[in-house]
Structures are given as C-alpha cells and as structure tokens.
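Trainee: Sequence and predicted model, in that order:
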Amino acid sequence: MEYTFLATAPFGLEAIVARELEELGFHDRTVENGRVYFKADPLGALRCNLWLRTADRVMWVVGQFQAETFDELFEGTKALPWSDWLPRGARFPIEGRSVKSQLSSVPACQSIVKKAIATKLTETYRDSWLEETGPTFSVEVSLLKDQVTLAIDTSGQGLHKRGYRVETGPAPIKETLAAALVLLSRWKAHRPFSDPMCGSGTIAIEAAWIGAGIAPGLLRSFSMESFGWLSTQEIHDIRDEAEAVKEHIPPMNITATDIDAHAAALTTQHALLAGVGKYIQVSQQPLRQFSPVDPYGCLVSNPPYGERMGEDREVRMLYRQLGEIMRKQETWSTFILTSHEEFERLYGKRAEKNRKLYNGRIECHFYQYLGPLPPRPKKESEQQAHLA
C-alpha cells in the first residue's frame, strides 16, 4: 500500500531532491518550498532514506487540515487513527513549526498535539497512563497559512548524519549540501575532481560516494526500521542490494588538499571511515600550489567566507589567487559556494551561472564557471556518427 511522504530540503535544493526521487523511480512528486511530496510504500520509504543524498529528512504525512484555533488543532489531531500507527508504549515526542498562521506559538501547538494524541491513545488502549518506553515515533506539526500538516519522521537523525564525520573544522558544510554542490556541477567519475580548500573533506567524500554509486545512508540506521513496517529480512535485503554496489566501483581521480595539517588529517580519517580512502588523494598544500596536470577537471569548493573578524583581507587574497590559478586551467570547470558579495570581482570573472543556496542560515551563492566537456571516446563518437 502506498502512502504520502515528504522529503524536506533546504531552500534552493528542492529541485535537486525531486530529481533524485525521479531517478529512484518515484514519479508522482509535488514540489513546494522546503519540501517535496511523493507516494511510496514502506519499502520505498526505506529506499529513500538510504539513497537520497540532498534531502534533510523523509516524513510520513498522516494528516492535513485547516486550523485557526487551538480547539480546531486539538480536534483535527484527535480525529486521526493514531492507534493504527503508534503501538502501545510508543514514545512520541512532538516537533513543531508555524509560518504565517493564526496559531503562531510553536510550543503551544506542540503541547496541543501531544495532548490530542495522548487522549486518543488512552481512549483506544483504555490505559489510564501512557508508558512511553517503546520505539520512538517523532511527530512533526507544521502550520503554514493555517494549513496543518502532521507527519511522522521516518529518518531519525537528519540525513546529513552519514556516519563518517567524527570531527568538523571551524566552518563545516553539511554532507547533504556538499552532495548537492557535486550534483549541481554535473561531475562524473571519469573526470578529475578536486577541492583545494577541503576542510574536513566533506565535498571530496560526497563526490567519491556519488562517483562510486554508494548509498549515503549505508553506514547508519533509520527510525522507521524499528516501526515494525518491514521484516528483518526485507531490511537486510535492501541493505545488501546497496552493499553490492561497492563491488563495481570505477576508477576515480579525486584530490583534496588544505593548507591546514589538521584539516588534511581529518579528511584522511573521514575518507577511510567512509570507505573511499583509496579513491581520494589527500595532502597538506596551500592553494597557490594547486596545479592540476589532468585536463577537463572539476573543482568544487566551499572556501572561507570572511565572516569572522579579521579574516576578510585573507579571504580576498584567497579569491584573487583562485581566479589567477583557474584562468590558467582553461579546460577545468570551477564551482564555488560563498556568501562574500564581492567574490566575482575578486575572482576576476563573472560566473556563467549563479544559484542562491543556504549554508545553514547563511545566504550564499553557488558560482559556476563552466569549462568545456571532455571529448567523447573515439568508439562512442564513431558509433554516433554511424547512427546519424
């Protein structure tokens, strides 16, 4: 049986999440700000948790209704068949958000929803007290223009928690955003890839996982695995299917460098934990020494923004240096995420494309300088000419 789910996403990445869902075979999708609705069965929901690279969470939508008063919120919530979803003893913490709605107090909305669910479960199970000692079903109440959406979180921890990052640098980028930058670059495994300001290595590792076709959720578990929706065998089968991909990883040329020795060491550690250590060449190296030999490469980086006091001068020099280096690499494509308003001027060239994204709460732009694509292999060119 199919249910309605939604994949949450940072603003600006909804189309990327929708494209990922399409590639996973979920064609019935609706895109809204910060979320993508889709239809799936429980096995499909687990597949999405396992394979989506850029979504924050996968939520199971259990109810939607209008509410302008707390009474309407209580009654609309209580009317839902919670005992069909929450077993006796289930823990059900409530998360909430409210945007442009009459019910603007999020704590109050959370309290009302908690009370309504507890009342319904008490009536159904005929328990005078609910012992929340079982599996966790985290419930989200979301209000947008008085439209209430109630959903159960199937992910648990946010999907950016891949399981390979034990420590971060001073300005970390979420794994989901790093994957989005790589996907937006349209990089493929047959091209060289580099991040010369790699920090703790997140972008390079996500690129390696994308190039290798490794499921980003393979190192972790999801809350829905304890819901009782799927048998142990079904869960093992879908994970074994993802593990099998590792047997056919193509060769890749990925480099990650940073001027900071600790950052380079972290990148090495994280790459090993992610299972892609042998595919990423890591070294301590200042940006000025970046001089790739192979043509038609792809540089994707999240350099310092100069947001901290005293950093702006160094950051300006860094951006100028990057522009000078990449102007000599005519066959390379460059993709930079930064919040610095003068990046293009300092880099010395206007970007072909410019996309607004958010790194946490920081409004950034993803500057895209598109180099030529590598020539097609001779056999492919001859085959296409023959078909023409």
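Mentor: Alright, I've got the coordinates. Numbers count the residues shown, from 1 in each chain.
Trainee: can we go C-alpha only for contacts and neighbour counts from here?
Mentor: Will do.
Trainee: Which parts of this protein are helices?
Mentor: Using DSSP state H, the helices of the chain run over 14-23, 42-51, 70-78, 106-125, 175-185, 202-212, 232-243, 261-273, 312-327, 343-347, 378-387.
Trainee: Tell me which of those helices lies nearest to L337.
Mentor: helix 175-185 (8.2 Å; Cα to Cα).
Trainee: can you give me the angle the closest one makes with helix 14-23?
Mentor: 80 degrees (axes from the mean of the first three to the mean of the last three Cα atoms, to 10 degrees).
Trainee: Other residues contacting helix 175-185?
Mentor: 13, 16, 53-56, 159-162, 202-203, 206-207, 210, 298, 300, 335, 359, 368 (Cα atoms under 8 Å, 6 or more residues apart in numbering).
Trainee: Strands - which of those residues land there?
Mentor: Counting by DSSP state E, the contacts of helix 175-185 place C298, V300, F335, N359, Q368 in strands.
Trainee: Please tell me how far the last one sits from G277.
Mentor: Put plainly, it is Q368. Here Q368 is placed at a distance of 28 Å from G277 (Cα to Cα, to the nearest Å).
Trainee: neighbour count winner among the two?
Mentor: Q368 (21 against 17; other Cα atoms under 10 Å).
Trainee: Name the nearest residue to the more buried one, ignoring sequence neighbours.
Mentor: Nearest residue to Q368 in three dimensions, chain neighbours excluded: F335, at 4.6 Å (Cα to Cα, 6 or more residues apart in numbering).
Trainee: Check I152 too.
Mentor: Here the residue nearest I152, using Cα to Cα, 6+ apart, is V139, at 4.6 Å.
Trainee: ok, that neighbour touching A90?
Mentor: No - in this structure, V139 is not within contact of A90 by Cα atoms under 8 Å, at 11.6 Å.
Trainee: Second structure follows, compare the two:
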Amino acid sequence: MELIATCPMGLESIVARELKELGYEDMMVENGRIRFRGDELAICRANLWLRTADRILINMGEFKATTFDELFEGTKALDLPDWIPANGEFPVEGRSHKSQLSSVPACQGIVKKAVVEKMKQRHRKEWFEETGPRFVIEVSLLNDVATLTIDTTGPSLHKRGYRKLVTEAPLKETLAAAMILLSRWKPERPLYDPFCGSGTIPVEAALLGWNIAPGIRRSFPSEHWPSLPDNVWQQARDEAYDLVRDDVPLQISGSDIDPAAIEVAKASAKSAGLGKEIRFEVVPVAKIRPSGDYGCFITNPPYGERLGDRSAAEKTLRQLGSIFDTLESWSAFVLSPTKQLEHYWSKAPTKRRKLFNGRIECTLFQYFGPLPPRKPKEQ
C-alpha cells in the first residue's frame, strides 16, 4: 500500500533518510510529506521508529474533485470499509488549498456522507454507532485534487510520552531529533546543550545513542484496528526492544540557568528511562566547562522573550561563542531565529539550514569541527 509520512517543512530529506534506514526505498519526497510503499508491518515500524516525522497516513486514493458530486462519488468508490469495521469511529478532518471546493466543513460533510453510504453497502446496516476503534479520515484538496487518507498515528509522533512537564516555549522532540541527526554526533562523542530547558535535546540524543525507538513508550490508535493483526504490532515492538543497545556508554550533558527547567529536564530523562545516563546542572553559560574531545554543542538558545530582553540573549550567544573558540576539536549546531549568529561569534558557520520551530523561521548554524580519528580495525 502507499503510506505517507508527514513532517514539518525542511525536514523532508531527514525523514526520507530515516525511511531508507528502515529498509523502505520506494518513495517520493514532496513538500511536508514523503510517500512510500510498505505493508502492515511498515505502519508499525514507521510509527515506532521515525524520529522526525509527525504522522503516518494510509493513502486510500486520489481523484479530481471540482464539484461536491465528484467529491462524493470519488470517496464512495474507495475501499474504506476494508479498514473501518461496522463499529468503527470515523471522524473526518479536512483542508483545502488552491481548489474550487474551498469550504472545508462542507467537504468534510460530503466525505462523511459518502463513507456512510459505502459502509451501508458493505455492512448491510443503516445506522453506525461509532463506538469502536478510531479511524480519522482526512480529505486534503490541493489544486482540485482530493487525497483521502486514514491516520494510523493519533497524537503527533513528537509526543513520545516521556515529557510530562514542559518549560516555556519547549523545543519539539522531532525538531530536537532532526538537529542531532543533522550533526555528525555519535554516541562515543560528548554532547552538551548549554541551554537545555526541559532537556529535550539531551534526551533525544540518549534515545538515539542507545538505539531506542522513540515511539516505544506510547500507544497508537491503529494498535486497536482489527485490520492490523495484534501479532504485527507485537512483532514490531519485539524488534524494537531487541535492537536497544543500553550497554553503550554515553557522555551527554545539559545545563540551564533556570533551576526549575533543570528539574523538568531531570524528570523527563527519568521518565524516558535515562535518568542515570544524562548529567544536568544549573549553571550560566559563561561558566560551563565542557569536557572531552571531539564533542558537539547542540542547542536552541533562548530568544529575547524568554530572557526578558534582546541584549541578554545576544550576550549569552557571545559567551557561548567565546567558549566554543577555546574548544578546537568541538563542533556546534545552534538553532536561532537570528540570521547573524556569526556577528556574535568570531567565525562563519560551515553550513546554514532553514528550519521551523513551530511557526518561527529559524536557521540551524552548523560549525563542523574535526571528526574523531578512526579506530584501527581489529585483526
């Protein structure tokens, strides 16, 4: 079947790389989504393993729809009852862009009516109580082409389940994971986040370092679908547990000037089962003392709003730049809405990459230091 992994703008190539690492090569990258081919097990694996995607959708079909009649008949022709049982709950969500059918509520109503008619034919019933498993249908209209999907994920994949508390303006787990994947960090290298807030970057790094599937601690609505046998989900979860490498030593640290933020970070790490693997401390950026060689700063410095004024934010950036200058073998990856980070640091970045922190356009400034020397292969 064709599946769709949705993601924030700018992360498409990272999600595509993750899918390839899972073994799914047949794909097409588009704005905000990656189409790929897979079976029932692919649904489970993608939900458990993708660190930078938002949702996994089943593409039920696409067709031209410039009128409500075309939308109704196109929807009715799809085999949605193959997935939705007689007691299934099937709400309809929608969006429309550059299409003649611009009223989203009207489109949702038409699709709902068409699905009900198809369900009547399949199940020989006139009324559906919708008390069973949940199947969220989405109708997406773009340039007069309707795409109908079923959501297998439920709450976005960034909701891993370990973050019970949050600080002000927390970084999404998916974006934190993307920053780590865009760096060249490996578990044998130190990682330090001097503005760790609620600890998202260090926790995501530890999950990656130990090869823990980010979705392993949460549930998904598709786990309750009769069309996806229990043994498929069990197989995917057993695979994930077998692949955990919790014997790998980690050198991951985070600090913040806010004691309350550090308490939240410690709680998140403990909830993720990583409380003993990450070192958190309350310390201003000017006094941090990273240890080790070939380490990585991976951080999202607070913007002016969080610090109270813009000058304070600029001062902390300068302080971090001064410390980075003293660490000749280290790399740095700094996400910031300012486009002139090098104005506060003494050198230009190796690369820049546009990313979105929610709706805020940011730049990931990438300063690549030397890689650790390769270890000689054992004879």
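Mentor: The structure has been received and is ready for your questions. The structure displayed is predicted, hence computed values, not measured ones.
Trainee: Next, the TM-score between them, please.
Mentor: Aligned and superposed, the two chains score 0.96 in TM-score terms (TM-score structural alignment, normalised by the length of structure 2); 379 aligned residues with a Cα RMSD of 1.6 Å.
Trainee: which two in the ones in strands among the contacts of helix 175-185 of structure 1 are spaced the farthest apart?
Mentor: It's C298 and N359 that sit farthest apart of those, by Cα to Cα, at 21.0 Å.
Trainee: neighbour-wise, which of the two wins?
Mentor: More crowded of C298 of structure 1 and N359, by other Cα under 10 Å: C298, with 25 against 19.
Trainee: Relative to G308 of structure 2, how far out is the aligned residue in structure 2 for the more buried one?
Mentor: Using TM-score structural alignment, the partner of C298 of structure 1 in structure 2 is C296. Applying Cα to Cα, the value for C296 of structure 2 to G308 of structure 2 is 28 Å.
Trainee: cool, and M27 of structure 2?
Mentor: From M27 of structure 2 over to G308 of structure 2 (counting by Cα to Cα), the distance is 45 Å.
Trainee: Which one's more surrounded, the two?
Mentor: When neighbours are counted by other Cα under 10 Å, M27 of structure 2 and G308 differ, and M27 comes out ahead with 17 against 11.
Trainee: what's the distance between that one and S13 of structure 2?
Mentor: From M27 of structure 2 to S13 of structure 2 the distance is 11 Å (Cα to Cα).
Trainee: what's the burial count for R217 of structure 2?
Mentor: 14.
Trainee: now for it: what does it line up with in structure 1?
Mentor: Structural correspondence for R217 of structure 2 with respect to structure 1 (TM-score structural alignment): L219.
Trainee: With D238 of structure 2 instead?
Mentor: So, by TM-score structural alignment, D238 of structure 2 is matched to D240.
Trainee: rewinding a little: can you add mean neighbour count and distance to N354 of structure 1 and give the helices of structure 1 back as CSV?
Mentor: Shown next, in CSV, are the helices of structure 1 (neighbours: other Cα atoms under 10 Å; distance: least, Cα to Cα, whole Å):
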stretch, mean neighbour count, distance to N354 of structure 1
helix 14-23, 19, 15
helix 42-51, 21, 27
helix 70-78, 18, 42
helix 106-125, 18, 35
helix 175-185, 23, 11
helix 202-212, 26, 19
helix 232-243, 13, 34
helix 261-273, 21, 28
helix 312-327, 17, 16
helix 343-347, 18, 10
helix 378-387, 9, 32
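Trainee: So which bits of stretch 278-294 of structure 1 are buried?
Mentor: For stretch 278-294 of structure 1, burial by neighbour count (16 or more other Cα atoms under 10 Å) applies to Y279, I280, Q281, V282, S283, Q284, Q285, L287, F290, P292.
Trainee: Can you give me the end-to-end span of that stretch?
Mentor: 19 Å.
Trainee: Could you do stretch 182-192 of structure 1 as well?
Mentor: Stretch 182-192 of structure 1 has an end-to-end distance of 13 Å (criterion: Cα to Cα).
Trainee: Return the residue of structure 2 aligned against F70 of structure 1.
Mentor: That one, F70 of structure 1, aligns with F68 by TM-score structural alignment.
Trainee: what's near enough to touch its match?
Mentor: L101, C107, I110.
Trainee: any idea how far V116 of structure 2 is from it?
Mentor: The value you get for F68 of structure 2 to V116 of structure 2, if Cα to Cα is used, is 16 Å.
Trainee: possible to save the buried residues of stretch 278-294 of structure 1 as CSV with distance to Q384 of structure 1?
Mentor: Formatted as CSV, those follow (distance: Cα to Cα, whole Å):
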residue, distance to Q384 of structure 1
Y279, 32
I280, 33
Q281, 35
V282, 38
S283, 41
Q284, 44
Q285, 42
L287, 41
F290, 37
P292, 31
